[in-house]
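Provided below are the primary sequence and the corresponding predicted coordinates.
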Amino acid sequence: MSFLIVDRVNRLEGRLSISGAKNAALPIVMAALIGEGESILENIPNLRDINNLIKILNSLGAKTEYSNNRLKINTDTINRLDIPYDLARKMRASYYVLGALLARCGQAATSLPGGCEIGSRPIDLHLKGFKALGAKVNIEHGVVEVKADKLIGAKIYLDYPSVGATSNIMMAAVKAEGQTIIENAAREPEIIDLANYLNVMGAKIKGAGTDIIKIEGADKLEGREYTIIPDRIEAGTYMMAAAIIESDLYIDNVLVEHVKPLIAKLREMGVIVKEDVNSVRIISEGKLKAVDMKTLPYPGFPTDMQAQFMALLTQAEGASMVIETVFENRFGHVDELKRMGADIKIDGRSAIVKKSNLTGAKVKATDLRAGAALIIAGLVAEGETEIGDIYHIERGYENILGKLSSIGVNIRKVDC
């Protein structure tokens, strides 16, 4: 068991750079299975999830080399079409093997996936899409298996603009005969990044980033070089860390368009945000105004920033309302923030947050983003904040201790 110790700080300043996007890297790494030969992927963050995904690729027979954020994947040696249970259970992104290997081999299987316990995230929409393309789906003893003698393009309407389902169906459809149209598709930047990579390999995808994606089936995809976009959630996390106390922080390698919803809210709270071509500067006096926020699919405010934003709101004058519309169990961090003295009241999917004097306490990261929220809260809490279950944090933030330490945070990891 390991935990983090965070001490209160008076000011943050300096410069840090954002790593590659975890939520773009996971489907793109799996999509490399579709291409023949070798892909070289740059800006792949060194995270627990990425290392588990590499183990999955190796279990399928692919050859991988990973160093300095560069991942080489050769798929010519693939000799297995199912993911072992002990690997699949560790991460939700293991389900991307279904779309990738369905496109490449016409068959794939995996255990029902794991991940953060933030609410119900069934893969029904994924399977609906596979069935529409002509695949047969069988679920037995916790294992999902998909098979298709031939994939045929189809029109698929998603009941909800799911990022995972859009990605998985898009991968499966790239080699389907004819045209596939995904309606009510997710519009997130990570969807665009996946489509761009697939197109570089030889796919024919148009409309990514809109709610209608059109895919013309291609005969063959080949491995290529590609660079992953920066992580907008990591960028947002450090922006909120800077906003909560007196700060003058430069954050590099940011696609500003991807963090517009957060920039708007920070300015509404009284924080100065200066935008550059690929960076932002956060200037804060730590004097914040209460605001209301509702999570929505992109381009709305991301659910993956909700926990961190709630930590920020504990220092805003007045009462703020947070409405979570994406996941029903995404308030797991609230009880932990309350242990630190936060004044938060929950009613269903809504929370009222009032300004609080936080104090250090023993808390735990209930999920990835909850862990980041507790670090942010620890910056202003009197005394030490001890955060347990930090494996969640390590799933999604590359070198978080080094980056935070470089801008003035007193944070350390203790191994028991």
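Sure, I can see it.

rest of the way, CA atoms for contacts and neighbours
Will do.

Quick one: the helices in the stretch 151-300 of the chain, in order.
Here the stretch 151-300 of the chain has its helices, by DSSP state H, counting those that start in this stretch, at 163-173, 189-201, 232-243, 260-269.

which other helices and strands contact the shortest one?
With contacts taken as 3 or more C-alpha pairs under 8 Å, 6 or more residues apart in numbering; DSSP states H and E, helix 260-269 sits against strand 272-275, strand 288-289.

another structure for you, compare them:
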Amino acid sequence: MSKLIITGGQPLHGKVKVSGAKNASLAILCGALLAEDEVVLDNVPDISDVRILLEIMGTMGVKVRWLGEETLSLRSPKNIEDEAPYELVKQLRASNLLLGPMLTRYGKASISLPGGCNIGIRPMDLHFKGLINLGAEMNLERGIIQGKTGRLTGSRVYLDFPSVGATENIIMAACLADGQTVIENAAKEPEIVDLANFLNALGAKVRGAGTDLIKIEGQHLLKGGRYTIIPDRIEAGTFMVAAAATRGKVILESVIPRHLEPLTAKLREANVEVEVSEDTICVNAANIEAKSIDIKTMPYPGFPTDMQSQMMAFLSTVPGTSIIVENIFENRFRVADEIKRMGANIKVEGRMAVIEGVASLQGAKVKASDLRAGAALVIAALMAKGETEIGDVHYIDRGYANLEPKLTSLGALIRRS
């Protein structure tokens, strides 16, 4: 297993280009199954999650070609192998997003319960509810999700929680259903909007994405097309926090600033300078006196759960008491024990973490427990005195493209062994 070795104490300085969004890419790749013709996607991040999903789709008969570093061609077959292989599915939570497209286009699907990061309970009940409402027969036996249907029929679906995955699955299933589907209490994340824009580019009729009420008019078929994926707001946020934590100055290029407004607001509250233009963000924390803050994670447009681990690392050396309340995933605080190994003073009580800022962190041997925990440990290592060795780097590789060269270009002392 590879490790990251980081020597801390170097403020980050320079410019960095943000890669395409992991979560948008995974949904859009699944959505490409709906197209009768070739789909070409630009700004696809070359990360392990994308590679695993492409391998799953390849075993099902999808023809996949990389046309360049970030450009991908997909052609879906007339008939598909409906069983996704367990050995691949268990590695990737987003494999559940194949259900909607497979059922609505091919009338059948068989997928093992998906894996991914162990950050808490992420049940499939809302996915099932939506697909059943559209007319699918869904069963779960011995860890295998099985679905079948004739042509789906539009329906009204109310989500008890604004689940991103369930919203995406229902949107995709509804694209080829008869009549109109209405999703109430839908997730509002930018990745939902990007998926809807992609599907509309193929001929779908999805309206209201980005609000809690989404309407889909079913079509008989979707054509091919070309589409550019949005930049990754969580990668951008991770570099913003890394700049703040190391008291550096970093300009992020190819970003959509409004997607980062919750994080920008919290960094400014912590006394970090953040300047925003049309497609760049400059974070300047040189010579600042950072202030303690409180954070509560919420569905978008609230503060993202995917950024709270990174903020925990930053706040661990901010004077005073900061509090983080995690309202989405109950296991997000597992990273606290690893940051504490580096000298942090963090107390976890249920879904609340109380962080007493210390003067500095010390390098140590630590392990990533999930993707964002890994990012948090990278930030902690960049701040710490001495050398830090981060194990289980495969979690980090799931969501960050070219992390080491990007950080090296900003002055970080980082290598993989």
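Received it, and whenever you're ready, just let me know what you need. All values derive from a computational prediction rather than experimental measurement.

TSV please, covering the helices and strands packed on helix 260-269 of structure 1 and showing distance to residue 42 of structure 1.
As requested, those are arranged in TSV below (distance: least, C-alpha to C-alpha, whole Å):
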stretch	distance to residue 42 of structure 1
strand 272-275	25
strand 288-289	38
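
Out of those, which one sits most buried?
Stretch with highest mean neighbour count among those: strand 288-289 (a mean of 22; mean count of other C-alpha atoms under 10 Å).

Comparing that strand with structure 2, how large is the average distance?
Compared with structure 2 after fitting, strand 288-289 of structure 1 deviates on average by 0.7 Å (mean C-alpha distance after the TM-score superposition for structure 1).

Give me the range in structure 2 that that strand lines up against.
On the basis of TM-score structural alignment, strand 288-289 of structure 1 is assigned to residues 290-291 in structure 2.

what sits up against the matching stretch?
For stretch 290-291 of structure 2, contacts defined as C-alpha atoms under 8 Å, 6 or more residues apart in numbering pick out 269, 270, 271, 272, 318, 319, 320.

could you redo the last one with a cut-off of 6 Å?
Applying C-alpha atoms under 6 Å, 6 or more residues apart in numbering, the contact partners of stretch 290-291 of structure 2 are 270, 271, 318.

Can you say which of the helices of the stretch 151-300 of structure 1 is nearest to residue 353 of structure 1?
Among those, helix 260-269 comes nearest to residue 353 of structure 1, with 14.0 Å by C-alpha to C-alpha.

The closest one relative to helix 232-243, how many degrees between them?
10 degrees (axes from the mean of the first three to the mean of the last three C-alpha atoms, to 10 degrees).

Buried ones in helix 260-269 of structure 1, by neighbour count?
Neighbour-count burial for helix 260-269 of structure 1 flags 260, 261, 262, 263, 265, 266, 269 (criterion: 16 or more other C-alpha atoms under 10 Å).

Stretch 167-186 of structure 2 now?
For stretch 167-186 of structure 2, burial by neighbour count (16+ other C-alpha under 10 Å) applies to 167-178, 180-186.

neighbours around residue 138 of structure 1, how many?
By other C-alpha atoms under 10 Å, 12 other residues sit near residue 138 of structure 1.

The residue nearest to it when sequence neighbours are not counted and residue 127 of structure 1, how far apart?
Residue nearest to residue 138 of structure 1 in three dimensions, not counting chain neighbours: residue 145, with 5.2 Å by C-alpha to C-alpha, 6 or more residues apart in numbering. Applying C-alpha to C-alpha, to the nearest Å, the value for residue 145 of structure 1 to residue 127 of structure 1 is 10 Å.

again, but for residue 232 of structure 1
Taken as C-alpha to C-alpha, the span from residue 232 of structure 1 to residue 127 of structure 1 is 28 Å.

of those two, who's got more company?
residue 232 (27 against 23).

What separation do you get for the more buried one and residue 261 of structure 1?
11 Å.

Repeat that for residue 121 of structure 1.
Residue 121 of structure 1 sits 24 Å away from residue 261 of structure 1, taking C-alpha to C-alpha as the criterion.

And for residue 291 of structure 1?
With distances taken as C-alpha to C-alpha, residue 291 of structure 1 is found 13 Å from residue 261 of structure 1.

Likewise for residue 355 of structure 1?
Distance, residue 355 of structure 1 to residue 261 of structure 1, using C-alpha to C-alpha: 22 Å.

same thing with residue 98 of structure 1?
33 Å.

Need the overlap of contacts for residue 291 and residue 261 of structure 1.
With C-alpha under 6 Å, 6+ apart, residue 291 of structure 1 and residue 261 have no common neighbours.

Please work out how many residues are found near the aligned residue in structure 2 for residue 353 of structure 1.
Residue pairing (TM-score structural alignment): residue 353 of structure 1 is matched to residue 355 of structure 2. Look at residue 355 of structure 2: counted by other C-alpha under 10 Å, it has 27 neighbours.

and if you look at residue 408 of structure 1?
Using other C-alpha under 10 Å, residue 408 of structure 1 is surrounded by 15 other residues.

Contact partners for the alignment partner in structure 2 of it?
Matched by TM-score structural alignment, residue 408 of structure 1 corresponds to residue 411 in structure 2. Residues near residue 411 of structure 2 by C-alpha under 6 Å, 6+ apart: residue 12.

Doesn't residue 411 of structure 2 lie inside a helix?
No. Applying DSSP: H, G, I helix; E, B strand; the rest coil, one finds residue 411 of structure 2 to be coil, outside a helix.
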